[in-house]
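**Q** The sequence and its predicted three-dimensional model are supplied below.
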Amino acid sequence: MPSISVQDFANHFHDDAVVILDTRDHSSFAEYHLDNAISMPATSVPNRFGELAKDKTYFVLSHSGRRSEVLANFLVNKGYNAVHVIGGMRAYRQAFVAVA
């Protein structure tokens, strides 16, 4: 299963073939999420993965990257193009979001 650093992940935001799949819970997603991200909490992925298109690439995010690694692997095994974002949203925010 492919993985990508948050720095390289940031280069793909405007690619129409890419979808950001945020697997954090709804409250974490509501607190902060990336534009164009879709919310699919980790616990719902096994039941909802059929909603995803196989012609897209999914960058899978979780809070710290542990769950997203498992979920990206799950999606790859189901025939989807999924990429694990190393470090998850925590690493992304540390790298790119200024803390006031």
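**A** Structure received.
**Q** contacts, neighbours, all on C-alpha from now
**A** Noted.
**Q** First-to-last residue distance for stretch 32-47?
**A** From its first residue to its last, stretch 32-47 covers 24 Å (Cα to Cα, to the nearest Å).
**Q** And it, how far out from the chain middle?
**A** Taking the mean of its C-alpha atoms, stretch 32-47 sits 7 Å from the chain's own mean (Cα atoms, centre = their mean, to the nearest Å).
**Q** Next: stretch 70-82.
**A** 12 Å.
**Q** What of stretch 79-96?
**A** 6 Å.
**Q** List the buried residues in it.
**A** For stretch 79-96, burial by neighbour count (16 or more other Cα atoms under 10 Å) applies to 80-92.
**Q** Just the ones in helices from those, please.
**A** Within the buried residues of stretch 79-96, residues falling in helices by DSSP state H are Gly88, Met89, Arg90, Ala91, Tyr92.
**Q** Distance to Val6 added to those, as a markdown table?
**A** Below are these laid out as a markdown table (distance: Cα to Cα, whole Å):
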| residue | distance to Val6 |
| --- | --- |
| Gly88 | 8 |
| Met89 | 9 |
| Arg90 | 10 |
| Ala91 | 7 |
| Tyr92 | 6 |
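**Q** alright, now check it against this:
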Amino acid sequence: MKRMTAQEVQEYIKNNKDVSIIDVRETEEVKAGKIPGSVNIPLGLIEFRMHDIDKSQEHIMVCRSGSRSGMATNILVNHGYNAINMDGGMIDWDGPAE
């Protein structure tokens, strides 16, 4: 599985305008703060919402600690998507949040 640290994701966002970030936390968790521009698709809905995810684009998967996003990354990769897990999740994120 491809992985990036929170710091690497911050740098990646600075250098790339079209970054797809999918936050797989539950809606209530996301209300506490999310990476600007990220889309919330809770882990339990990933397989049902794959039609909403552009298969031609790279996606960075995010959760609280990196565990659920790792599961989501594996699900997407197994279905032919290009997905990267953000290790450490929002716990390690010190960039901007909305």
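**A** Perfect, I can see it now. What you see is a predicted model, and the numbers here were worked out from it, not measured in a lab.
**Q** Okay, strands next: where are they in the first structure?
**A** Ranges of strands within the first structure are 3-4, 18-22, 37-39, 57-61, 81-85, based on DSSP state E.
**Q** need these in a markdown table with distance to His12 of the first structure, can you?
**A** Formatted as a markdown table, the strands of the first structure follow (distance: least, Cα to Cα, whole Å):
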| stretch | distance to His12 of the first structure |
| --- | --- |
| strand 3-4 | 11 |
| strand 18-22 | 7 |
| strand 37-39 | 12 |
| strand 57-61 | 9 |
| strand 81-85 | 12 |
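**Q** nearest to Glu69 of the first structure, of these?
**A** strand 81-85 (5.2 Å; Cα to Cα).
**Q** can you name the residues of the second structure that the helix ranked longest in the first structure overlays?
**A** As assigned by DSSP H, the longest helix anywhere in the first structure is helix 66-77. Under TM-score structural alignment, helix 66-77 of the first structure corresponds to residues 67-78 of the second structure.
**Q** Contacts for that stretch next, please.
**A** 1, 23-25, 43, 46-47, 61-63, 82-87, 89 (Cα atoms under 8 Å, 6 or more residues apart in numbering).
**Q** and the longest helix of the first structure with strand 57-61, angle?
**A** Using axes from the mean of the first three to the mean of the last three Cα atoms, to 10 degrees, the direction of helix 66-77 of the first structure lies 160 degrees away from that of strand 57-61.
**Q** quick one: helix 66-77 of the first structure to strand 18-22, angle?
**A** Using the same axes, to 10 degrees, the direction of helix 66-77 of the first structure lies 130 degrees away from that of strand 18-22.
**Q** quick one: buried residues of helix 66-77 of the first structure?
**A** Using 16+ other Cα under 10 Å as the test for burial, helix 66-77 of the first structure gives Arg67, Ser68, Glu69, Leu71, Ala72, Asn73, Phe74, Leu75.
**Q** Let me have those residues in CSV, extended by distance to His33 of the first structure.
**A** Listed next are the buried residues of helix 66-77 of the first structure as CSV, based on distance: Cα to Cα, whole Å:
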residue, distance to His33 of the first structure
Arg67, 17
Ser68, 15
Glu69, 18
Leu71, 18
Ala72, 18
Asn73, 22
Phe74, 23
Leu75, 21
